[in-house]
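please find the sequence and the predicted model below.
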Amino acid sequence: MRDPVDDVFVCKYYKWVVYPFQEAVKAHRETHNPEMYNRPETDLHVTVELNMEGEKKTRLLDNFTRTVGIPHRFDQGEIPSVAAFAKTQEIQKLAIDAGAQLVGGVDMIKKIQVGELNLNDFKYIVAHPEILPEMVVLRGLLKKKFPNPKSGSLDVNLGTAVEKFLYGINYTASKDEYEKDYGSVQTVIGSVSYLFLLLYDRE
């Protein structure tokens, strides 16, 4: 397809115009300012295209959901609930300081086993690797929530793991219905005004 030569053109006949990320954010800020759409706090949605081929091209990746930590927090509405497990009080304190709503060690595992404590209301369960052998008895109860390194819920840096699940971006990678080797992620990465401040207030 041809490159557009004018400022105004029919999109379906020309290549999409590709902007650097900073310019794209700036353009959205201009269109959403009070003089135009008047929605400066609107969410900025992104689509990330993925190759869903595995190590062998004949084997494709399944859809997956992950959470990625971000250096600067933004309002995503309700903060999810996180329970954290660690053996030592020192590491437990790191989880408490990071914002985990429930923190404990071996004693907490025993309470869960006998039904004194229920983790169903917690969206995420994180743990320090040292306590993993004691947590194995909870695998059947926790199922997919059971901490594992692949999801980042089993981490030696427990405080960082707690913060990631409390304030990070949760996303799902999904395969295309017809082109199975093509996948995409659609998620929100912040408000237009928030991202503009991050990108331009540092210059």
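Looks like it came in fine.

for the rest of this, base every contact and every neighbour count on C-alpha atoms.
Will do.

where do the strands sit along this protein?
Remark: strands assigned in the chain by DSSP state E are 43-51, 64-68, 82-85, 102-104, 124-127, 169-175, 182-191.

and of those, who's closest to Val8?
Closest approach to Val8 among the strands of the chain is made by strand 43-51 (23.7 Å; Cα to Cα).

show me what that closest one is packed up against.
Strand 43-51 sits against strand 182-191, with contacts defined as 3 or more Cα pairs under 8 Å, 6 or more residues apart in numbering; DSSP states H and E.

what is the strand it packs on packed up against?
Contacts defined by 3+ Cα pairs under 8 Å, 6+ apart place strand 182-191 against strand 43-51, strand 169-175.

ok, Leu44 touching Gly190?
Yes. At 5.8 Å, Leu44 counts as touching Gly190 under the criterion of Cα atoms under 8 Å.

between these two, which one's more packed in?
The residue with more neighbours, out of Leu44 and Gly190, is Gly190; 21 against 17, by other Cα atoms under 10 Å.

for Ala86, see how far away that one is.
Distance of Gly190 to Ala86, computed by Cα to Cα, to the nearest Å: 32 Å.

again with Asn157
Asn157 sits 11 Å away from Ala86, going by Cα to Cα.

more neighbours: which of these two?
It is Ala86, of Asn157 and Ala86, that has more neighbours when counted by other Cα under 10 Å, with 26 against 15.

before we move on, the earlier item: highest average neighbour count across the helices and strands packed on strand 182-191?
strand 169-175 (a mean of 18; mean count of other Cα atoms under 10 Å).

ok and that strand relative to strand 182-191, angle-wise?
Relative orientation of strand 169-175 and strand 182-191, computed by axes from the mean of the first three to the mean of the last three Cα atoms, to 10 degrees: 160 degrees.

mind checking how far strand 169-175 is from the chain centre?
Relative to the mean C-alpha coordinate of its chain, strand 169-175 is positioned 8 Å out (Cα atoms, centre = their mean, to the nearest Å).

which helices and strands does it pack with?
Packing partners of strand 169-175 (3+ Cα pairs under 8 Å, 6+ apart): strand 64-68, strand 182-191.

hold the first one in mind and look at this next one:
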Amino acid sequence: MAAPMGRGLLWAVSAHCARHLFSRIAHHSAVVPSLVNMRISNRHYAVKTRKKSKNDTQKKTLESEPKQKKKHNRPPLPSEPTDDVYLTWCYQRQVYEAEVALDMLKKFQQLDFTSPNQHVYANITLDMAMDKKKTVEQFVGTLLLPYRYTDGTHKVLLFTENAEEAALAKEHGAALVGGTELIKPILDGEIQADFYVAVPPMVSKLSALRSTLKKKFPKTKDGSLSYDIPQMLSFFKVCHEYAVEDENSIQSQIATLDMPNDQIVANLDALIKDTCKYKPLSYGPFVTSLIMRSSTSEGLYVQFERFLPEGAVKEKVKVEEMEEKDSDSDDEEEKIREAK
């Protein structure tokens, strides 16, 4: 009696559990992939790679090329404001003649009650490019301004071992004169000068100072290496020095604000013409923009084309014509490619 009762209980439990058991199997069979129906490759050789077609390379080049931004046809900004108070970014940048800009700077000085003999600065931006890979090296220039704006003189040191040359240098105002005995004090920083000049026989003996003096090392290119001692000293005692900074800009004092306009313009003209000597005219104009300001005023953009050396404007026109021809030829080549 007990055996049939036990069998009945087992049958009831198995029948009840089968529902949950088979429902779980059916639930997981949809997730777990069946390995029975998977095809296994029987190949014992490598698959040949497909050759790249021209269409694939063209697609890659098109994807790699940056997308050109859509040009928005915006109306040009008005040239001159109609009111005394206006937003500068709503109008075209004002570019003045040099004389007009100087009159405005002097008016700013009167309105601001600042010093009338403050310095006038010329901020010049240069185009240092020559060829595709060649550029003009940063340089330090010196020149004699037509009108001096300071009474001070520079401290000039002359290298020579000749007693007669040393005496001649002292007569013409050299601050220091000596030979190789000055090398160690200069390296130690005990002796400093504004300019260093020398006679040619001393160059080979001063090689230890090249890394210290750098661009101030005596050389024939800037006139600091010569036998003409009086001429060197008279030039470097009163010369005006300027340098290229931040890769392509010159910020130089040219006058004081209380000087007449014609004298300030003459100094500006001399500075720009001397700067243009460092780049051949065949590469186009060297100067790209000019700003004049005083020590306490804002900068004013000035028209600089009149100060460029003769031939620079003509070369600029030639360069622009060559660029237009190149662009036209490129457009023709693109049309031919599209037609093909």
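Thanks, I have the structure now. Please read all numbers here as calculations on a predicted model, not as lab measurements.

please state their TM-score.
TM-score of the superposed chains, computed with TM-score structural alignment, normalised by the length of the first structure, equals 0.68; 181 aligned residues with a Cα RMSD of 3.4 Å.

quick revisit: export the helices and strands packed on strand 169-175 of the first structure to JSON lines and tack on distance to Lys57 of the first structure?
Shown next, in JSON lines, are these (distance: least, Cα to Cα, whole Å):
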{"stretch": "strand 64-68", "distance to Lys57 of the first structure": "18"}
{"stretch": "strand 182-191", "distance to Lys57 of the first structure": "12"}
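
and of the ones you listed, who's closest to Leu132 of the first structure?
Leu132 of the first structure lies closest to strand 64-68 among those, at 20.8 Å (Cα to Cα).

the second structure: matching residues for the closest one?
Per TM-score structural alignment, the counterpart of strand 64-68 of the first structure in the second structure is residues 139-143.

what's that stretch in contact with?
Residues from elsewhere that reach stretch 139-143 of the second structure, judged by Cα atoms under 8 Å, 6 or more residues apart in numbering: 215, 222, 239-244, 271, 274-275.

for Phe235 of the second structure, give its distance to Lys155 of the second structure.
12 Å.

give me the distance between Glu324 of the second structure and Arg337 of the second structure.
Counting by Cα to Cα - Glu324 of the second structure and Arg337 of the second structure are separated by 20 Å.

out of the helices and strands packed on strand 169-175 of the first structure, which is the most enclosed?
Most buried of those, by mean neighbour count (mean count of other Cα under 10 Å): strand 182-191, with a mean of 18.

turn the strands of the first structure into CSV, columns for distance to Val8 of the first structure.
Shown next, in CSV, are the strands of the first structure (distance: least, Cα to Cα, whole Å):
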stretch, distance to Val8 of the first structure
strand 43-51, 24
strand 64-68, 38
strand 82-85, 50
strand 102-104, 56
strand 124-127, 48
strand 169-175, 34
strand 182-191, 27
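
list the contacts for Tyr171 of the first structure?
By Cα under 8 Å, 6+ apart, the neighbours of Tyr171 of the first structure are 65-67, 185-187.

give me that answer again for 7 Å
65-67, 185, 187 (Cα atoms under 7 Å, 6 or more residues apart in numbering).

again, but for Ala173 of the first structure
Going by Cα under 7 Å, 6+ apart, Ala173 of the first structure touches 63-65, 183-185.

grab the nearest non-local neighbour of it.
Leaving out its chain neighbours, the residue that sits closest to Ala173 of the first structure by Cα to Cα, 6 or more residues apart in numbering is Val185, at 4.8 Å.

same check on Thr160 of the first structure?
Nearest residue to Thr160 of the first structure, sequence neighbours excluded (Cα to Cα, 6+ apart): Ala98, at 7.4 Å.

kindly provide the distance from the one you found to Pro20 of the first structure.
Counting by Cα to Cα, the gap from Ala98 of the first structure to Pro20 of the first structure is 34 Å.

do a quick rundown of the helices in the first structure.
Remark: helices assigned in the first structure by DSSP state H are 21-31, 89-98, 106-113, 132-135, 139-142, 158-167, 192-200.

with mean neighbour count and distance to Tyr124 of the first structure as new columns, can the ones you listed be given to me in a markdown table?
Putting the helices of the first structure into a markdown table (neighbours: other Cα atoms under 10 Å; distance: least, Cα to Cα, whole Å) gives the following:
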| stretch | mean neighbour count | distance to Tyr124 of the first structure |
| --- | --- | --- |
| helix 21-31 | 15 | 32 |
| helix 89-98 | 18 | 13 |
| helix 106-113 | 15 | 16 |
| helix 132-135 | 15 | 15 |
| helix 139-142 | 13 | 10 |
| helix 158-167 | 24 | 7 |
| helix 192-200 | 17 | 26 |
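
dump the ones you listed to TSV, plus distance to Arg73 of the first structure.
Formatted as TSV, these follow (distance: least, Cα to Cα, whole Å):
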stretch	distance to Arg73 of the first structure
helix 21-31	17
helix 89-98	13
helix 106-113	30
helix 132-135	29
helix 139-142	28
helix 158-167	6
helix 192-200	10
